[in-house]
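Trainee: just coords:
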């Protein structure tokens, strides 16, 4: 089922129709995340990125908590309907990867390399974005659909409490995934010559 890297990159899309099935074993999912965290580059080889994988009931629990928190924020039941449908869609998946950055490591780098202090949080976010793409594309290669969500900081405290997350880990994003049940629509692209310039 594996495809070439660029084919996987081209096929990587936001899949909102996902099921509670997986095309690969839980051990393979863990391997993908561990390898991605280990080998995705970080500034100064700082290795600030962290990940938590939620499967089965733990995955459901995340989206139940998120729905409860958002319901309190929105208040109006009618206005909340579309949000409830989104939560049900994410919950219908097989699992979720939570992405974090370790603020303690970033702070230590800022102290050790004061000249670059303002840049370390930026570089950490860039590294986390690379990690997200690596995992997203690797899941795509294995026939799994995913999307990237950002319900932080609303859910941060609940996530830390529920899964005993260290206080210094800052939640960046959530990636629900599962076997695709629907194909995303066509994607439009700007002319590439407007986005890439080559000078020889």
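Mentor: Structure received. Note that the structure is predicted; figures quoted are calculated from it, not measured.

Trainee: From now on I want contacts and neighbour counts done on CA atoms only, so please keep to that.
Mentor: Fine.

Trainee: measure residue 89 to residue 62 for me?
Mentor: Distance, residue 89 to residue 62, by C-alpha to C-alpha, to the nearest Å: 13 Å.

Trainee: pretty sure residue 50 is in a helix, no?
Mentor: No - checked against DSSP: H, G, I helix; E, B strand; the rest coil, residue 50 lies outside a helix; its state is strand.

Trainee: dropping in the other structure now:
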């Protein structure tokens, strides 16, 4: 069943209870991610969003790397909770890694010096849109996901493990899989406190 745009936005939530099962083929996951990368807006049409998708053992390896990196900085008496959290991501079917191509950003800074300070900001905004589109697209396909940010902690190891170009800067990790538990309740501020309309 195809959901409309507004329903998909409402249903996109942080889903932490995920399994090593999927609701669609790997080819379909690849297709929706490729479409998201292709059509996400970017400043000056820079198209600086980059993605790595990990399935199977590669997905497991990512979260093993993350867990061992955290083991070095989290006190031993507090590590059990950290390990449980990381294992919940490892229990998923796959992970989407999001990057920004900083060589593209730097080239634009040189070409359009008047906007130099804005290009890193615009790059992050485009990256956020890409993450949202992928997240919502996975939700439409029946998959649960959440967005994580272990960036600097694992970036060097990720680049070595999967031969990621050095000019790609990591911005987020999105573990996904078939949902096995619903999202928690979400409270909303009164909408009139967040929007002003003038006619």
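Mentor: In hand now; what should we look at? These figures come from a predicted structure and were not determined experimentally.

Trainee: average distance between the longest helix seen in the first structure and the second structure?
Mentor: Scanning the first structure for the longest helix, with DSSP state H as the assignment, gives helix 120-141. Following the fit onto the second structure, the mean deviation recorded for helix 120-141 of the first structure is 0.3 Å by mean C-alpha distance after the TM-score superposition for the first structure.

Trainee: so after that helix, what's the next helix or strand?
Mentor: Sequence-wise, the next helix or strand downstream of helix 120-141 of the first structure (DSSP states H and E) is strand 145-146.

Trainee: Mean deviation, the helix or strand just after that next one versus the second structure?
Mentor: Using DSSP H and E, the helix or strand that follows strand 145-146 of the first structure in sequence is helix 156-163. Relative to the second structure, and after both are superposed, helix 156-163 of the first structure has an average distance of 0.3 Å to its aligned residues, where the measure is mean C-alpha distance after the TM-score superposition for the first structure.

Trainee: Just after helix 156-163 of the first structure, pick out the following helix or strand.
Mentor: As assigned by DSSP H and E, the chain's next helix or strand after helix 156-163 of the first structure is strand 169-180.

Trainee: counterpart of that next one in the second structure, which residues?
Mentor: Under the alignment (TM-score structural alignment), strand 169-180 of the first structure falls on residues 168-179 in the second structure.

Trainee: Other residues contacting the matching stretch?
Mentor: 15-23, 50, 89-90, 92-103, 127, 142-152, 155 (C-alpha atoms under 8 Å, 6 or more residues apart in numbering).

Trainee: returning to what we had before: so if I had to pick from residue 89 and residue 62 of the first structure, which one is more boxed in?
Mentor: Between residue 89 of the first structure and residue 62, counted using other C-alpha atoms under 10 Å, residue 62 has the larger neighbour count: 24 against 17.

Trainee: on that earlier part again, check which helices and strands the longest helix of the first structure is in contact with.
Mentor: Here helix 120-141 of the first structure is seen to pack against helix 5-11, helix 26-39, strand 49-55, strand 95-102, helix 103-112, strand 145-146 when contacts are counted using 3 or more C-alpha pairs under 8 Å, 6 or more residues apart in numbering; DSSP states H and E.

Trainee: and the last one, how far from the chain's centre?
Mentor: Right, the one you point to is strand 145-146 of the first structure. Centroid separation for strand 145-146 of the first structure versus its chain: 10 Å, with C-alpha atoms, centre = their mean, to the nearest Å.

Trainee: what's the mean gap between that strand and the aligned bit of the second structure?
Mentor: After superposition onto the second structure, strand 145-146 of the first structure lies on average 0.3 Å away from the residues it aligns with, using mean C-alpha distance after the TM-score superposition for the first structure.

Trainee: The second structure: matching residues for that strand?
Mentor: Residues 144-145 of the second structure are where strand 145-146 of the first structure aligns, with TM-score structural alignment as the criterion.

Trainee: ok, residues contacting the matching stretch?
Mentor: Among residues not part of stretch 144-145 of the second structure, those counted as contacts by C-alpha under 8 Å, 6+ apart are 13-18, 135, 138-139, 174-179.

Trainee: try 6 Å this time
Mentor: When contacts are defined by C-alpha atoms under 6 Å, 6 or more residues apart in numbering, stretch 144-145 of the second structure is touched by residues 14, 15, 175, 176, 177, 178, 179.

Trainee: Now, of these, which are buried?
Mentor: A residue is treated as buried here by neighbour count (16 or more other C-alpha atoms under 10 Å); on that basis the buried members of the contacts of stretch 144-145 of the second structure are 15, 175, 176, 177, 178, 179.

Trainee: Dump these to CSV, plus distance to residue 68 of the second structure.
Mentor: Rendered in CSV, the data for those read as follows (distance: C-alpha to C-alpha, whole Å):
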residue, distance to residue 68 of the second structure
15, 23
175, 17
176, 21
177, 22
178, 25
179, 26
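
Trainee: Closest one of those to residue 73 of the second structure?
Mentor: Within these, distances to residue 73 of the second structure taken as C-alpha to C-alpha reach their minimum at residue 175, with 22.2 Å.

Trainee: ok, the nearest residue to the closest one once chain neighbours are set aside - contacts?
Mentor: Distance criterion C-alpha to C-alpha, 6 or more residues apart in numbering; nearest residue to residue 175 of the second structure, sequence neighbours excluded, is residue 95 at 4.1 Å. Residues in contact with residue 95 of the second structure, defined by C-alpha under 6 Å, 6+ apart, are 53, 54, 59, 174, 175, 176.
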